[in-house]
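Peer 1: need a structure here:
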Amino acid sequence: MQDFVNWAKTNQIVVGPGRGSAAGSIVAYLSGITNIDPLRYELLFERFLNPERVSMPDIDLDFADTRRDEVIRYVESKYGKEHVAQIITFGTMAARAAIRDVGRALGLAYGFCDMVAKLIPLFSSLEEALAAVPELKQLYSSDADATRLLDGARKLEGVVRHTSTHACAVVITKEPLQYYTPIQYSSSSDTDIVTQYSQEPIERLGLLKMDFLGLKNLTIIEQTLELIQKTTDQTITIDQLPLDDKKTYRLLQAGQTTGIFQLESSGMKRYLRELKPTEFDDIIAMVALYRPGPMERIPDYIAGKHKQRQVTYLLPQLQPILEKTYGILVYQEQVMALVRDVAGFTAGEGYLLIKAVAKKVKHLLDKQKEKFIDGCMANHVSTQIAEKLWEFIEPFARYGFNKSHSTGYALIAYQTAYLKAHYPAQFMASLLTSDRDDSDRIAIEVQEASSLGIAVLPPDVNESYSTFTVVRESLPNQPRIRFGLAAIKNVGQNLVTAIITERKAHGPFRDNEDFLRRIHHHDLNKKSLESLIMSGACHRLGDPATLLANLEVLLQFNRQAQQDRSSGQTSLFMTATMTAPKLHLLA
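Peer 2: From the prediction side, this is the model:
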């Protein structure tokens, strides 16, 4: 694992700082797999691995989502393609899908099948729907077609309908894959290999499964770093950012977190403005608290930070466990520490308690409660206080969050906030690129850029690149971002590449005539040229209305320029005594 993480970093692929309980491992930290010091943040190794844990621990890794496949290809080349595969998943037929598929097979009218399917509540089985929906029950008993349809669908409900590839799971084997599992090509590719066993059988076989996750926010970080280097000649090492940067915390305190990982919802913005975070631990806590259940404790956390309420502890042993979170339980690791220090549990037994509470199985809960009360009494804690502590623990453990995971995601949140605070134009350009196919998000982000004093302008053949980019000459006083040329409808990537390559080689285009002489590409046709003009990309080359009125003239001139260039006449035209033909447009 250290090998392919280091390979990714060496190849400028941004790797997440740590995900899940693996961040509690100091070996993972020292070997560079994670980037979080578990001692500094009081993360428990036993949350990752302990003697009571029966399942294999795993280390989940986040990579920039546009380059995740590169890491998988490297692993294949390192260990052999016959030893590495992604894992299959099976999609089963839900109630509504079963109705539509059976109806199609029976030749029933689409409208009828659709009507029946919509009577079934989402996430309900056919049996549940027939019992709960009177209209469906009546239809089933009175309509022969409905009876046939529903009877057929009941037989197929839950049957495997299709296969796909697990979003992140990869298996690596010592012997060739066929020694352990049948394999096949994935449903979406004739080159990618997947196992024919799904994840659970693979784990029961004891095979090494790793999760290679693609995270969009890491791609945003990667692209921001590239833009910073291109526009300022600065090289930023994302893993070495100071975690006490005042400008970053001012941005968080103002709630200017559009585009910031985990922190951009309206509710989170409101709480950040109230909290006014001043240290990294505040971000860790907010990532853990802002979710159903613990969210109700956010006002207590904020009041504790600002000394607006008195923090008290039922027992002195609880102060070192809870003082950083102002007397409230925020993390699963705090529960594990509490039952260890108060009731004498081992860290592994604390992990089992969390799992038992999360499962909500009564006999398991009763067993854990009895063990906890007995442990408290053995440590001279009264039954009354032990009962109060259990009332404190039980509801929390159902929704409590893993601090190791929260710390990893808080670090990504901080990194994105740092980049936005110090390099807002580059960050916003990368954010816009990541959401280029979502017009609603683009509108929000253009407004956010404007609030930061950054102009987001239409594409321009002299300033735009393929995606959103920062115009270097506009920095630092009047930063502007240009829409990418690839965002223009009917303008393909090949033509975009030709325009950018020519501009880089011979400088900006002086006017429309210069542009048409220099761009020789078969994709420059009526549709693409019209789209370039209408998007505003040629606004500095000539009046758009005039250019649109002379499309055929422009295209003829471009074709003639290509012919002249091919026949070698361009050099003749450029002699001292002759000039190239001029472009004459109708007004």
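
Peer 1: going forward, measure contacts and count neighbours with C-alpha atoms only.
Peer 2: OK.

Peer 1: Mind naming the longest helix for this protein?
Peer 2: The single longest helix within the chain, with elements called by DSSP state H, is helix 403-422.

Peer 1: Please generate a structure for the following sequence too, so the two can be compared:
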Amino acid sequence: GLSSCLKGEVAEGLSRQQERRAVEAAAAYRDILGSTNFFLEMQWHGIEEQRIVNRGLPAIARDLSLPLVCTNDVHYLREQDAHPHDVLLCIGTGKAFSDPKRLRYDARQFFLKTPDEMADAFKDFPEALVNTIRIAERCNVTIAEGDNCLPNFSVPPEFTIDQYFEHVVRDGFLERLPRLRELAAAGILRHPIDEYERRLSYEIDMIKKMKYAGYFLIVWDFIRYARERGIPVGPGRGSAAGSLVAYSLRITDVDPLDFNLIFERFLNPERISMPDIDIDFCERRRGEVIEYVTRKYGRENVAQIITFGTMKAKAVVRDVGRVLEMPYADVDKVAKLIPAALDMTLDKALEESEPLRQMEQSDAKVKELLAVARRLEGMTRHASVHAAGVVIAPKPITEYAPLYKGAHDEIVTQWSMKEIERIGLLKMDFLGLSTLTLIDDCIKEIARTTGQQLDIERIPLDDPKTYQIFQEGQTYGIFQFESGGMRDILRKARPQTIEDLIALNALYRPGPLRSGMVDDFIARKGGKVEIKYELAELEPILRETYGVIAYQEQVMRIARELGGFTLGEADILRKAMGKKKPEVMQAQRAKFVGGARKNGFNEKKAAHIFDLMEHFAGYGFPKAHSTAYAFLAYQTAYLKSNYSWHFAAALLTIEAQNTDKLAMYLGECRERDIPLLPPDINQSQLRFTVEPGKGVRFGLAAIKNVGEGAIQSLLEVREKQGRISSLHGLCEDLDLRLVNKRVFESLIKAGALDSLADLYGLKDLPTIALRPRLLTAIDSACEVGARFQRDKELGQAQLFGALAFEQRQAETVISGLATLPEAAPWTETDQLSFEKETLGLYWSGHPVDRYAAELRAFGARSTGELADAPANGARGDTWGPGGPKPVEPDTSIGGIVAACRPLKTRKGERMAVFVLEDAHGGVEVIAFPETYQRSASLIETGTMVLVRGKLERDEESVRIIASEIVGIESVRERLAREVAIRLRVPAGRQVFEALGEVFARHRGDRRVSFEIEVPSAPRPLRVRADLSAQVRVRPSSTLIAEVEQIAGTGSVSLR
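Peer 2: Just a heads-up that it's a prediction; the model follows:
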């Protein structure tokens, strides 16, 4: 052992002039470790306390016969890294660089010094320097790598592990066989049954040969456990979907032959490596599967795996900029110039972005920012528990890897996934996927309300309503197809088959989007570009993607068909193309071209095809993974299109705690005419539910400050009473420890007790008057309930024995009527604010709703529509040199200012970043100094404004760069110059006369014009007529409403 740095007991004693304490500590460690095993540690980083310690250590060493050793704390690699390390400390502690009280190192000597530098620092202690070598020679450890340390899987005594593996595989295939025969009889199965049997035998032999039978049995076992207990399991993930063995064992649910998936992409007999099967489980019940594995193999043998978060290019720029206290706008500008690619680094960004290079060269602050950020980029920022990784060992994991305790007492390896795999331990990914929970909840809700037992695995794959969902981009809540950029592509591509969905799922990534592959795919599919194949032999391979190489499996098949590769060799080629090593690629190219020549193909043509393969291989995606996830997407879309109410209830339940998504999904429900029913203590369940013939009922668990314990108590009382009839009667039976005053306040503000109005005889009382009266009754109701429960416990409740339960309830209602006090009504704004507070969104309306006509007239969009804007950067939309450009020159949106954050530029000018909320969600708005100066009084939380500006979207978010901010109430007066009315021919004389009467009632100084559409013309014709000389009006909501009543909703525009 070593005595440590200044914080060690020996050094601390000496630095505090407590020599006796230092000697006693050193002696204690000597007695424990032995005099030849405990070294007194001398360090020199230029710190004064170390000088004091180093003077005292030789004497202790002499008196106690202990050796000295020279060391140096290494916190960074090079001396010039001192400043970046200082910034890193600030990032880790959340402090600014200028903060005088922050954690800092007092010297710049904490780097890895050379032998000469150490010798110079400790020239008076040569023996202590030599001891560093002696210690190193005594430290010997060998970490075994490469051996597969699979846990022991018990098999019945009559079987070997290989025999049992084949037994369960073939049994599983027999269970699949009736369905395959059914499809064959219908003419749908693409391959004969005997081909399945040949493929199965081949895979079984390969797996046994590679000694992975035990691995498959382990996976089969815990998936079987999950399925037997009704825990939803995903259809597959990754390349494992290419295995017929996995399909037979129900590890996956995708038929690999039906979709031409390749076993060797998953398990290559010519490049032996551990299989990697990742499993998706229902997010809510994933823990049950992990607990089963832990029990089966022993708690000491199972652990979760550490993961390290690293500093990525954009994030590290923002972190360093914040620490250096650079203006937000300047840092934001730099960050936006970094292209949004998954493997993007700052060095690459500077190569690709001319504007970024110019900023670095012209601005000293930006130069420092990038210099520090480049040094910190890629470094570990934090450690946490991997979301899915679990390691299972044959013996206690302490015999293989170091462990630590996570934040929630989880047992976690200190080695990450790669190290765990290197030492041969079995690593499994147990992923929690909310989509599986969504599907399961939806199917159960269908069964509850209709009695139908839907088998999601047997739904038709050619349902027109399902494809309509995709073609129209109505994919909110649809797994993998929900983003704005993907919805835009779906509308262009108009998928018609599951194969189209598989291809789009594979292509919707930064590389293919930037390269133009997606546009090419859409053009070919739509018949705008002729599909041509370099060779006829390529057509069967590329037909499903309209001649575009989209999948890694296509590259492998081309290598086999043209180059004569085995599929194992083709997988090696596929992997080599991904790594792009010149010497490896040169050898592979020669092999491919030579093989093609032997197969009778033109050498020049073969070389050209190899070049195409190499180019597209960088963008290719595993078809197996894309197929499994496209299936999951299709299943969710099928439920959405055919069981829209049940799907909505399940989706809203899943997202109940995500206010932004909840608002977005509720907005879509309204747009799709799905009736939404408010929370109701007499109707609502814990979760969102379907009320047949009525709509989707809001779940009580989505109300803030109302925990599940309180809800269960409420539901139990409702079950007992049949119907909750009064606040006072409710409190008599509730567990008032769980349902306290705060819970009641939240329920009332959310409108969940509105149904009590009937029983209080207040049916016609508006909710703005009812809810405050209910609030004032809480104290007395809780007091009555508590007194009743107390009396009951004391036995005095026998006084009620002569009364029937119903009679007592009636008396309680009368008491409630008598004691429900009067209270001042709320305003509509109050009610909406309370709904926002308790539900996270406005329910009975939105403060902006009363300005809907004006906003519509000015062409304002909703935040939901902004989400549909094409994404920038990572999604391959509008890009210019160095980064994303605005999607469109100008957009308008009305809403309420929320989450406002005032900032200052480097010049000290004020600006702000805030969220603008409407009924559909929120969007970030940036008001730079010029705009802020004109509108500062409006940029306050709760103000209703109309924002105009440029819409930007990157891979992270959508935002508006505001050019104008106007109070909604003054929108008409400030902005309207003309009232434009759109009419369609025929528009009779009565229409114009009615409009004339409206104009007469609203005389003013703004122009009026008509746009008259003539749909019957040979070509679409629109005639404009300016009536400014005859008519001028004053724009108002009344004017707009009266005109729209005559000419139709949306016929008025303010300009």
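
Peer 1: in the second structure, what residues pair with the following helix or strand past the longest helix of the first structure?
Peer 2: Counting by DSSP states H and E, the next helix or strand C-terminal to helix 403-422 of the first structure is helix 424-434. Aligned using TM-score structural alignment, helix 424-434 of the first structure spans residues 644-654 in the second structure.

Peer 1: So what touches that stretch?
Peer 2: With Cα atoms under 8 Å, 6 or more residues apart in numbering as the test, stretch 644-654 of the second structure has contacts from 434, 437-439, 441-443, 445-446, 477, 639-640, 662, 665-666, 669, 674, 687-690, 695-697, 699, 702.

Peer 1: one step back: buried sites along the longest helix of the first structure?
Peer 2: Within helix 403-422 of the first structure, the residues scored as buried using 16 or more other Cα atoms under 10 Å are 403-421.

Peer 1: who's in contact with stretch 983-997 of the second structure?
Peer 2: Defining contact as Cα under 8 Å, 6+ apart, one finds that stretch 983-997 of the second structure is touched by Phe1010, Glu1011, Ile1012, Glu1013, Val1014, Pro1015, Val1043, Ile1046, Ala1047, Ser1051.

Peer 1: Can you get me the centre-to-centre distance for the longest helix of the first structure and its chain?
Peer 2: Distance of helix 403-422 of the first structure from the chain centroid (Cα atoms, centre = their mean, to the nearest Å) equals 13 Å.

Peer 1: That one vs the second structure, average offset?
Peer 2: Helix 403-422 of the first structure differs from its equivalent in the second structure by a mean of 0.7 Å after superposition (mean Cα distance after the TM-score superposition for the first structure).

Peer 1: Among the contacts of stretch 644-654 of the second structure, which are located in strands?
Peer 2: Thr689, Val690, Gly695, Val696, Arg697 (DSSP state E).

Peer 1: Which of those residues ranks first by neighbour count?
Peer 2: Neighbour counts for these (other Cα atoms under 10 Å) peak at Thr689, which has 28 neighbours.

Peer 1: what residues are up against it?
Peer 2: Glu445, His646, Ala649, Ala650, Val696, Arg697, Phe698, Gly699.

Peer 1: Please tabulate the ones in strands among the contacts of stretch 644-654 of the second structure in CSV, including the columns distance to Leu324 of the second structure.
Peer 2: Shown next, in CSV, are those (distance: Cα to Cα, whole Å):
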residue, distance to Leu324 of the second structure
Thr689, 51
Val690, 53
Gly695, 54
Val696, 51
Arg697, 50
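
Peer 1: now for those residues, which pair is the farthest apart?
Peer 2: For those, the maximum inter-member distance is 8.5 Å, found between Thr689 and Gly695 (Cα to Cα).

Peer 1: Near Asn339 of the first structure, how many other residues are there?
Peer 2: Wrong residue type there; residue 339 of the first structure is Val, not Asn. Burial of Val339 of the first structure is recorded as 23 neighbouring residues (other Cα under 10 Å).

Peer 1: Would you agree it falls within a strand?
Peer 2: No - counting by DSSP: H, G, I helix; E, B strand; the rest coil, Val339 of the first structure is not part of a strand but helix.

Peer 1: Not counting residues beside it along the chain, what's closest to it?
Peer 2: Leaving out its chain neighbours, the residue that sits closest to Val339 of the first structure by Cα to Cα, 6 or more residues apart in numbering is Phe345, at 5.6 Å.

Peer 1: Nearest to Met42 of the second structure among the contacts of Thr689 of the second structure?
Peer 2: Looking across the contacts of Thr689 of the second structure and measuring by Cα to Cα, the closest to Met42 of the second structure is Ala650, at 64.4 Å.
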